[in-house]
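*Asks:* coords below, sequence missing:
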């Protein structure tokens, strides 16, 4: 649990301290890559950590994951430039991939299939707690200490995690030595990495048919086809496509993908709405997600306790139902909506995600033999990460394109007679357009129109999320009860 808390805290603390890091190290143009490098290596390393934990000692693999994470943390804390920080964050992300997958695999090996949900629910709840503590911890660090402490603080927590695992976790299962298909692993990792880079470029403003996006997608597709063709020829593959022919495994991962697609839209755009549209402070923007995190934690823990009595399917469907209600309410969002209304629909979405997360994980784990728990767990984590990355990219593009299109309609209809050039030039960049500096340069009527256009465009984003969750609810009826 401390390991999961460690990874969760780092993900949220770093976002809080990065403005201070930029002021110290410079390199504003590289800002987003501090997060992207971490996310990319986390995603592509998950299947490898999962496979290794199935073949070798889970405890030893956990130690290696902690080691990677702490080395990356210490090096990040002593970075002297943004380039160094990005490289060391990538190292840290490799460890984070193990911390995201191996603890859930350990839980799966400790508990019987009927009781796995309790452990999974507790670990899932830890992520929600970390998302609450992270911003608070980050704010205290940058206010009273050096930003470097945000990375170095991981060391004592990591050491405590190792000591607890060493003391209380014993493996009784004897591992059969297997030859790993390292060639296939490299092909698979580069394929997933290229796929993620394509959508990262798309999310950063590149059009879908741009040379960068198309090139990365072609590389990804070609290498994935090579991986399918060569699967298992040089050893035991890190990802066995045979598993996806198991209905519960395949559908469970699809549901993880769809839920990740939908939830990251809320995480990414609600704070932007609160700060940029409603003019709230950055602190209030961060606090807007706190009720969702609390609801996520509470319902994850509750779901884990309830699943043994009522089954995984009921928790999945209750969760998606709550998300459907939440996203439906979000369609009534206006730029002058009350803060209470915003909290209401994000609590419903967070609670729904909390019910869904451990139930899907248990569904995927229970669909395979115990010796494949690592592969099953990491596949579910990877599916949600891919869904989140693709979702944020597509939703960001929808937001920008909707704003541009809606504003053009207003100009052609005569509703808006004219618009300043500085306004027109930033229609594809909501963060800049709605910054306090830009707002101060707009006329009152012009600002009201921009706020209305943005809110209407954001509703299109939430509409897509609603459609995705509805699809997930329909697909959940393909699962069977465990």
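*Replies:* That came in fine, so what should we check first? Worth saying up front: this structure is predicted, and the values here are computed from it rather than measured.

*Asks:* hey, let's count contacts and neighbours off CA atoms from now on
*Replies:* OK.

*Asks:* longest single helix anywhere in the chain?
*Replies:* Scanning the chain for the helix with the most residues, using DSSP state H, yields helix 373-413.

*Asks:* that one - contacts with which helices or strands?
*Replies:* On a contact count with 3 or more CA pairs under 8 Å, 6 or more residues apart in numbering; DSSP states H and E, helix 373-413 meets helix 31-55, helix 82-110, helix 182-203, helix 247-272, helix 339-366, helix 444-476.

*Asks:* could you check the angle the third one makes with helix 373-413?
*Replies:* In other words, helix 182-203. 20 degrees (axes from the mean of the first three to the mean of the last three CA atoms, to 10 degrees).

*Asks:* and helix 182-203, what's buried?
*Replies:* 182-185, 187-203 (16 or more other CA atoms under 10 Å).

*Asks:* now the element after that helix, going C-ward?
*Replies:* Later in the chain than helix 182-203, the nearest helix or strand by DSSP states H and E is helix 211-230.

*Asks:* quick revisit: between the helices and strands packed on helix 373-413, which one is closest to residue 120.
*Replies:* Checking the helices and strands packed on helix 373-413 against residue 120 by CA to CA gives helix 339-366 as the closest, at 5.3 Å.

*Asks:* packing partners for that closest one?
*Replies:* Short answer (3+ CA pairs under 8 Å, 6+ apart): helix 339-366 packs on helix 116-144, helix 247-272, helix 290-310, helix 312-330, helix 373-413.

*Asks:* what's the angle between the longest helix of the chain and helix 247-272?
*Replies:* Using the same axes, to 10 degrees: helix 373-413 against helix 247-272 is 40 degrees.

*Asks:* distance from the chain centre to helix 373-413, please.
*Replies:* Helix 373-413 sits 12 Å away from the centroid of its parent chain (CA atoms, centre = their mean, to the nearest Å).

*Asks:* so what touches the helix or strand following it?
*Replies:* Using DSSP H and E, the next helix or strand after helix 373-413 towards the C-terminus is helix 421-424. For helix 421-424, contacts defined as CA atoms under 8 Å, 6 or more residues apart in numbering pick out residue 433.

*Asks:* ok, structure two:
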């Protein structure tokens, strides 16, 4: 027994190491991008270094989750992490920005396997009662990556080379690979029949087109343009075809019967709303702190730390509370806290203190821990082991799609409000107010240099109003989530909501550490 427990802990550490690498890579690259651009050029491709990874990650997440159900966790996880390591090395060897974008796309494919399958492996190793008690540790991986990533990226860019951000994935990834290969024994895969390649292709195509529409909309192409309408039409057509194919296929890639379970339906829709509200709003918190309050970039980054730390605390508390009271009371409390946090942000004045933002982010962090964690575990616990991979991936996929839509929608609202406000003030003589195309102009030193004192204050007030509008949108999404949880999340204990096979499948016997 002692050896089994030790092996299980070692496998957990290896899975978490893979999660950490995939999570930290994004944050570390962000701080090093000025150095990367200086070395490789290609400023026009700047945003695609991030977008290529995110596009591949979102598209591949549900595919790898389902394949892990069909062919086993170990095989798919090892394939994903070795792919991720190889693509990381190629990123580090890039000789141009174009090459880096292509290799980041490949890296995102590997990340789409590593992150969800690591969570599925952990779900296989521990019964739900244990997972709920220790879930805060897994959530802490995200917080740690968000804190360490920017610091490591900046340090390596300044004192070594930006290429080491990618090269460091090699030794750490190989350690995780070796541990999983040696210590983790996957039960025999229960795959029967053929793979639903048509369903996989249509879902991947629809997700890719949607992500491109959200990435290009309002930037490369106007929202109200033939190009945007064409992408939207292609997306709609692919979704309709996907639904028809899945309904007629004997062994569908995505069984729609899953969503007949209210836990799965609420967890998926709730995850989407969390992504649309919380993850997109986090993008604009540093802009408020730096552009409206007027602090440094460092302080703006630190503003996210209370959110990450309190998310971990909320996950720990939420898991233990769910064991006592069930999913619905905990997720309801989490949604109420998220609503309270957004309401605080929406009421912040331009004269607000950084401490006011910290307090709001702490409230949001606790709320996120109580909701995101419970949505994930409730979905994993609502299905038998043979469907746990796709259930986990649906949760991650819906949250990422929600985030992409939220960022685009809130960005469009922010630019619209800011531009309208600036037009109103445009007649101010000698203010030097610019034409607004991107809210990040508020941080552009060249723009700031042309503003008079009155113009700077007008710009700051307009930016505050635009950001308030994005926070109100976030509040609206959270209130929808609150109504969803209250009306549709089933009551009862955690054990009551598990399928007969689900509880038996939640222990270490399903994913042997030995």
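*Replies:* Received, thanks. Because the structure is a prediction, the values reported are computed rather than measured.

*Asks:* how about residue 227 of the second structure, what's its match in the first structure?
*Replies:* Using TM-score structural alignment, the equivalent of residue 227 of the second structure in the first structure is residue 212.

*Asks:* okay, now the residue mapped onto residue 345 of the first structure from the second structure: neighbour count?
*Replies:* By TM-score structural alignment, residue 345 of the first structure lines up with residue 360 in the second structure. Neighbourhood size, residue 360 of the second structure [other CA atoms under 10 Å]: 22.

*Asks:* list the contacts of residue 360 of the second structure.
*Replies:* Contacts of residue 360 of the second structure by CA under 8 Å, 6+ apart are 341-342, 344-345.

*Asks:* before we move on, back to that, what would the helices and strands packed on helix 339-366 of the first structure look like in TSV with mean neighbour count and distance to residue 442 of the first structure?
*Replies:* What follows is those, written out as TSV (neighbours: other CA atoms under 10 Å; distance: least, CA to CA, whole Å):
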stretch	mean neighbour count	distance to residue 442 of the first structure
helix 116-144	22	32
helix 247-272	23	19
helix 290-310	23	32
helix 312-330	23	27
helix 373-413	22	15
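
*Asks:* right, so of the ones you listed, which gets closest to residue 48 of the first structure?
*Replies:* Per CA to CA, nearest to residue 48 of the first structure of those: helix 373-413, 8.3 Å.

*Asks:* dump the helices and strands packed on helix 373-413 of the first structure to TSV, plus distance to residue 221 of the first structure.
*Replies:* As requested, these are exported to TSV (distance: least, CA to CA, whole Å):
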stretch	distance to residue 221 of the first structure
helix 31-55	16
helix 82-110	23
helix 182-203	7
helix 247-272	18
helix 339-366	25
helix 444-476	24
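
*Asks:* between those, which gets nearest to residue 154 of the first structure?
*Replies:* helix 82-110 (10.8 Å).

*Asks:* that closest one: how far from the chain's middle?
*Replies:* 13 Å.

*Asks:* please apply the same query to stretch 235-251 of the first structure.
*Replies:* How far stretch 235-251 of the first structure lies from its chain's middle: 22 Å, per CA atoms, centre = their mean.

*Asks:* likewise stretch 137-148 of the second structure?
*Replies:* 13 Å.

*Asks:* okay, it sits on what stretch of the first structure?
*Replies:* Residue span in the first structure matched to stretch 137-148 of the second structure, by TM-score structural alignment: 122-133.

*Asks:* try stretch 291-305 of the second structure
*Replies:* So stretch 291-305 of the second structure sits over residues 276-290 in the first structure, by TM-score structural alignment.

*Asks:* now the terminal residues of the matching stretch, how far apart.
*Replies:* The first and final residues of stretch 276-290 of the first structure sit 18 Å from each other (CA to CA, to the nearest Å).

*Asks:* residues in contact with it?
*Replies:* 131-132, 135, 267, 270-272, 274-275, 335-336, 342-343, 346, 431, 434-436, 451, 454-455.

*Asks:* one more time with 7 Å
*Replies:* Stretch 276-290 of the first structure is contacted by residues 132, 271, 274-275, 335-336, 343, 434-435, 451 when judged by CA atoms under 7 Å, 6 or more residues apart in numbering.

*Asks:* ok, so of those residues, who is nearest residue 155 of the first structure?
*Replies:* Closest to residue 155 of the first structure out of the contacts of stretch 276-290 of the first structure is residue 132 (20.1 Å), distances taken as CA to CA.

*Asks:* for the closest one, which non-adjacent residue is closest in space?
*Replies:* residue 290 (5.9 Å; CA to CA, 6 or more residues apart in numbering).

*Asks:* quick check: the one you found vs residue 73 of the first structure, distance?
*Replies:* Taken as CA to CA, the span from residue 290 of the first structure to residue 73 of the first structure is 26 Å.

*Asks:* about what we covered before: a markdown table for the contacts of stretch 276-290 of the first structure, including distance to residue 228 of the first structure?
*Replies:* Listed next are those as a markdown table, based on distance: CA to CA, whole Å:
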| residue | distance to residue 228 of the first structure |
| --- | --- |
| 132 | 41 |
| 271 | 41 |
| 274 | 45 |
| 275 | 46 |
| 335 | 48 |
| 336 | 52 |
| 343 | 45 |
| 434 | 46 |
| 435 | 47 |
| 451 | 48 |
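
*Asks:* how big's the offset between the match of stretch 137-148 of the second structure and the second structure?
*Replies:* Once fitted to the second structure, stretch 122-133 of the first structure is off its aligned match by 1.5 Å on average (mean CA distance after the TM-score superposition for the first structure).

*Asks:* what comes into contact with that stretch?
*Replies:* Residues external to stretch 122-133 of the first structure that are found in contact with it (CA under 7 Å, 6+ apart): 1, 4-5, 8-9, 12, 290, 293-294, 296-298, 300-301, 358.

*Asks:* again, but for stretch 140-160 of the first structure
*Replies:* 3, 6, 13-14, 17, 20-21, 66, 70, 73-74, 76-78, 138.

*Asks:* residue in the second structure matching residue 256 of the first structure?
*Replies:* Alignment note (TM-score structural alignment): residue 256 of the first structure maps to residue 271 of the second structure.

*Asks:* please name the residues that touch that match.
*Replies:* With the criterion set at CA under 7 Å, 6+ apart, residue 271 of the second structure makes contact with 372, 395, 398-399.

*Asks:* now with 10 Å?
*Replies:* If you count contacts by CA atoms under 10 Å, 6 or more residues apart in numbering, residue 271 of the second structure has them with 265, 277, 371-373, 375-376, 394-403, 481.
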